[in-house]
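Asks: Structure, please.
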Amino acid sequence: MRPDWADKERGDTVEHILNNLIDEYQKEIVKTTQRLIAHPSLYEEGREGAPFGAPIEAALEEVLKVAEELGFDTVNHEGYAGTARWGQGGKQIGILTHIDVVPPGDGWSYPPFEGTIDNGRLYGRGSLDDKGPMVAALFAMKVVKESGLPVKNHVCHIIGTDEESGFMRGLKYYLKKEEAPWGGFSPDGEFPVIHAEKGILRFYVSETWEKPEEASGMMLQEVRGGTKVNVVPGYAYAIVGGAEDAGGILRESRESYTKKDKISISEHISSSGQGRGWKIEAKGQGGHSSQPWNGENAIQILLEFLHMLPLYEEGKSRFASKIEELFGDGYRGERLGVACEDKLSGILTLSLGVLEVGEDSGKATVEIRYPIHASEEVILKTLRVACAQQKVELDIYQDKKHIYMPVQAPLIQTLLHVYQETAKQADGPVVIGGGTYCRAAENFAAYGPVFPGQRELAHEPDEYICVDDLILSAKIYAQALYTLLNIS
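Replies: Reported below is the predicted structural model:
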């Protein structure tokens, strides 16, 4: 039923009606976001009914419970996705969000799964990506419904479960089984509205070798770093041993290293208690791989330091050296030979996300995000040649083409107008390096929650969303949803 205060004679506008309703639900929006953050929805091995593991399934059930409490019809689609629906007739307007998150990693000042509020900021993994925006969109649906304002169409909020892997298997499974929405938005990017996303290549670089004989020199025993390919690694370590004077050499090398404050060295005893060596730890700054300049890659720091050491030459040290040669020079891919840029979408970015070097094998997981007008064919050819020259195996496991919608497209203009009117800002559409669900569904655009001029904090330690921004996002989503629910 329409609220009593929504009186046409008082001159209430749609914007006023919806904004006031959102204001009434501010505390509930924050508490609900905290409720979802409390579920550590990290990927695990799947099972029947929970294809992406029990933690994600539990979080999906929780958000569907929230949606039911808000008055929507909900369905759990075999653990691959969930839906919250309202209305009937006309076009199906879609909202695309995801419940899964990346691992928290190191370097947090606040518990990553508690939803701590400090100085107007709501901290927690998923607060920005994508649980806070998901809650904002659910309450946007609620206030449009509660307002009693007339609408022509109906809405389906699709909650995905496998966005962070990049494979988007949950959403793709749903779209094969169910009717696809006419179009809509995904609150998993930036305002004012995203009209294009860079292409993304993800690949493994690997090598195997014979287990080396015992050597008298300093030997690299192990290298580990990173958690996921789309997260700039904030921590990496290596174990070395063999040389009697290894400790002195390491400390001396650290003193001459330009980033010595990022390196720590300590004695290491193997888990069996039999072997002794030295542990080299590198500390960087985690972040989202689409904006690697906001982070500092700990694997690159570690590899650069290892390159300074007089390591015994065998499989492990050679592989580490090859990875440093290919991917160790920052985030533009200049050493690899793929650096490029265009006016529309900016520079190509490269991120060395994960590195594992063991006794007889090594594997690096790497990501390239390339500009809209760059030639994927040229990038792939250059990559293959470089890996062949280093005699390492290349396995491209994800190839996601760029997406582009003209600025003048009706959906982009509609969402842009709503943002400008609600946020009282005149900014224009943007292009991102990130990859959203809009790649898997037609006629969708990523839409907030990051505002112009703000740093992208997704995947970083101490991820947060400002409470004021969360509420403003909910107001924008409510206005956008109402507008889309009345298109012909």
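Asks: CA atoms for contacts and neighbours, from now on please.
Replies: OK.
Asks: Which residue comes closest to Leu485 once chain neighbours are left out?
Replies: In space, and not counting its chain neighbours, Leu485 is closest to Asn153: 4.7 Å by CA to CA, 6 or more residues apart in numbering.
Asks: Pro181: what's it in contact with?
Replies: When contacts are counted by CA atoms under 8 Å, 6 or more residues apart in numbering, Pro181 is found next to Lys91, Gln92, Ile93, Gly94, Cys156.
Asks: For ChimeraX, what selects the buried ones among these?
Replies: Applying 16 or more other CA atoms under 10 Å to those, the buried members can be selected in ChimeraX as follows:
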select :91,92,93,94,156
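Asks: follow-up on the earlier one: count of neighbours near the residue nearest to Leu485?
Replies: 19 (other CA atoms under 10 Å).
Asks: Would you check that it makes contact with Gln88?
Replies: Yes. With contact defined as CA atoms under 8 Å, Asn153 reaches Gln88; the gap is 6.4 Å.
Asks: For the host helix or strand of Lys176, buried residues please.
Replies: Secondary structure from DSSP states H and E places Lys176 in helix 169-177. Neighbour counts over helix 169-177 (16+ other CA under 10 Å) mark Arg169, Gly170, Leu171, Lys172, Tyr174, Leu175 as buried.
Asks: and this one, so I can compare the two:
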Amino acid sequence: MTINWQKEVETRKEALLEDLQNLLRINSERDDTKATPEAPFGPGPVAGLKHMLAYGERDGFTVKNVDNYAGHIDYGEGDETLGIFGHMDVVPAGDGWETDPYEPVIKDGKIYARGSSDDKGPSMAAYYAMKIIKDLELPLSKKVRFVVGSDEESGWGDMDYYFQHEEAPDFGFSPDAEFPIINGEKGNVSIYAHFKGTNSDEYVLESFESGLRENMVPGTAKAIITVPSTEIASKMKGAFEVFLKEEPITGTFAGNDTVVEISVIGKGAHGASPQSGINAATFLAVFLDSYDFGAAAKGFIHSAATIHEDFYGEKLGVAFEDEKMGQLTMNAGLFTFKKDSEKGNSISLNFRYPKGTSAEVIEAGIKETIGKNEAIFEQGDRNQAPHYVPADDPLVETLLQVYEDHTGEKGAEKIIGGGTYGRLLKRGVAYGAMFPGYTDTMHQANEFMELEDLFRATAIYADAIYRLAK
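Replies: Just a heads-up that it's a prediction; the model follows:
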């Protein structure tokens, strides 16, 4: 049977786009302050989850909501299950948007909104691919299960809960990265450095705040400082103005006598590629590091300055590279300091590490460097080992062949620092929906997805699902 997948997508483009726009209007950021038993990650993620599952019910699929943590949309029957994993939660919108991040805008062939490329747009492409197969009543020998998550951008608590109650698919993919395929992912661990103690008597760090998530390069940072005199405040302002001229950042300096507020604006980016962003927090720390702060404040600032642009962990003493998986990367994502806080003074360091090293080796290494600043360390809730599916696995071979057939371009395996739901399965990969040469706006302001890519990906997913499950 020969099927014109592009034509099938063409007849559904308007419906797909309307469904996507409605999904993008949901602010599905995690909010623990509003978490309840009915909304384990806050009202936004569960609203996104229910909305996506409602599409499945509308279109006649078998649907299950697993206690508002996650859910799935099923089609077909068989002894084996092909799993497709998408997620409805998004990282915080942050600053710097030219449009409302939760009111999608279509402009110049792109759809702008938080979640358009990560991961609501690609998830909608995969869902419509399933819908095409169902609409055409194509016979399958395997069950196809689209698993919908709601906590991928944070702790993956959704999948922990889901797999306690549901069987894992036998193999599958996540539409949450790029084509032609991602069949390997680096390990992923966050380590928090905590700083206890008091300030000095002269320069007092009242507060330092930066960052929205561990896996985002912080685009803004702000510090409030008490300095010894108005004269020193004036000199600090002049020094900051010189600093701004020398560095790729913008900022403001405001003050009332001896209390000053310094803000820095850099550029947000995905924490898996920290070198593509401009970390506002470490730039601010570099400026402050020359001033005589004391105790915990000094340790906090000096540590933040030490890791400035240390994208590969060289200054931290944990640099490592594997021939296949590449270099370790480090993103400093969350910075919190409050005067006289007993526990809240911390910096999060998110590492994406290749095989050959480990979270324990990394933690031991940073204890020898910023540990000298009287920091104590704590691992985050998630430590994921490196993941790899061999290139000769039939799953990888089939998905690459589908990509080549649709694009005319040769596909090859690729390993990334980003973490996707593809690693949930032993035979799991990430597959699209971004094409080679795309502009990466994930976790950034003005996130978008090319409409042409959205529709091309839908056709590729439909063909791939059919070949894998027929």
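Asks: Redo the contacts of Pro181 of structure 1 as TSV? Include distance to Asp261 of structure 1 and secondary structure.
Replies: Formatted as TSV, those follow (distance: CA to CA, whole Å; DSSP: H, G, I helix; E, B strand; the rest coil):
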residue	distance to Asp261 of structure 1	secondary structure
Lys91	58	coil
Gln92	55	strand
Ile93	52	strand
Gly94	49	strand
Cys156	51	strand
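Asks: Nearest to Leu201 of structure 1 among the contacts of Pro181 of structure 1?
Replies: Comparing the contacts of Pro181 of structure 1 against Leu201 of structure 1 with CA to CA places Gly94 closest, at 27.4 Å.
Asks: Which residue in structure 2 aligns with Lys316 of structure 1?
Replies: Aligned counterpart of Lys316 of structure 1 in structure 2: Ala297 (TM-score structural alignment).
Asks: ok, that match - contacts?
Replies: Counting by CA under 8 Å, 6+ apart, Ala297 of structure 2 has contacts Phe195, Gly197, Thr198, Asn199, Ser200, Val204, Leu205, Phe337.
Asks: switch the cut-off to 10 Å
Replies: With contact set as CA atoms under 10 Å, 6 or more residues apart in numbering, Ala297 of structure 2 has these partners: 195-200, 203-208, 303, 337-340, 345.
Asks: same deal with Tyr75 of structure 2?
Replies: Residues near Tyr75 of structure 2 by CA under 10 Å, 6+ apart: 56, 60-63, 81, 130-131, 133-134, 140, 142-146.
Asks: After alignment, which residue of structure 1 pairs with Asn279 of structure 2?
Replies: Using TM-score structural alignment, Asn279 of structure 2 sits opposite Asn297 in structure 1.
Asks: no no, Gln379 of structure 2
Replies: Aligned against structure 1 - with TM-score structural alignment as the criterion - Gln379 of structure 2 pairs with Ile396.
Asks: which residues of structure 2 does stretch 30-38 of structure 1 align to?
Replies: Counting by TM-score structural alignment, stretch 30-38 of structure 1 corresponds to 17-25 in structure 2.
Asks: ok, now stretch 65-74 of structure 1?
Replies: Stretch 65-74 of structure 1 maps onto residues 54-63 of structure 2, going by TM-score structural alignment.
Asks: How far off centre is the matching stretch?
Replies: 28 Å (CA atoms, centre = their mean, to the nearest Å).
Asks: try stretch 51-68 of structure 1
Replies: 19 Å.
Asks: Kindly report the same for stretch 336-354 of structure 2.
Replies: On CA atoms, centre = their mean, the centre of stretch 336-354 of structure 2 falls 18 Å from that of its chain.
Asks: returning to what we had before: what's the span of the match of stretch 65-74 of structure 1, first residue to last?
Replies: Start to finish, the residues bounding stretch 54-63 of structure 2 are 8 Å apart (CA to CA, to the nearest Å).
Asks: what does stretch 91-103 of structure 1 give?
Replies: First-to-last distance for stretch 91-103 of structure 1 - CA to CA - comes to 37 Å.
Asks: Cross-check the contact I'm expecting between Pro212 of structure 1 and Glu359.
Replies: Yes. Proximity of Pro212 of structure 1 to Glu359 meets the contact threshold set by CA atoms under 10 Å, at 8.4 Å.
Asks: between the two, which one's more packed in?
Replies: Glu359 (16 against 13).
Asks: Report the buried residues of stretch 194-203 of structure 2.
Replies: His194, Phe195, Lys196, Gly197, Thr198, Asn199, Tyr203.
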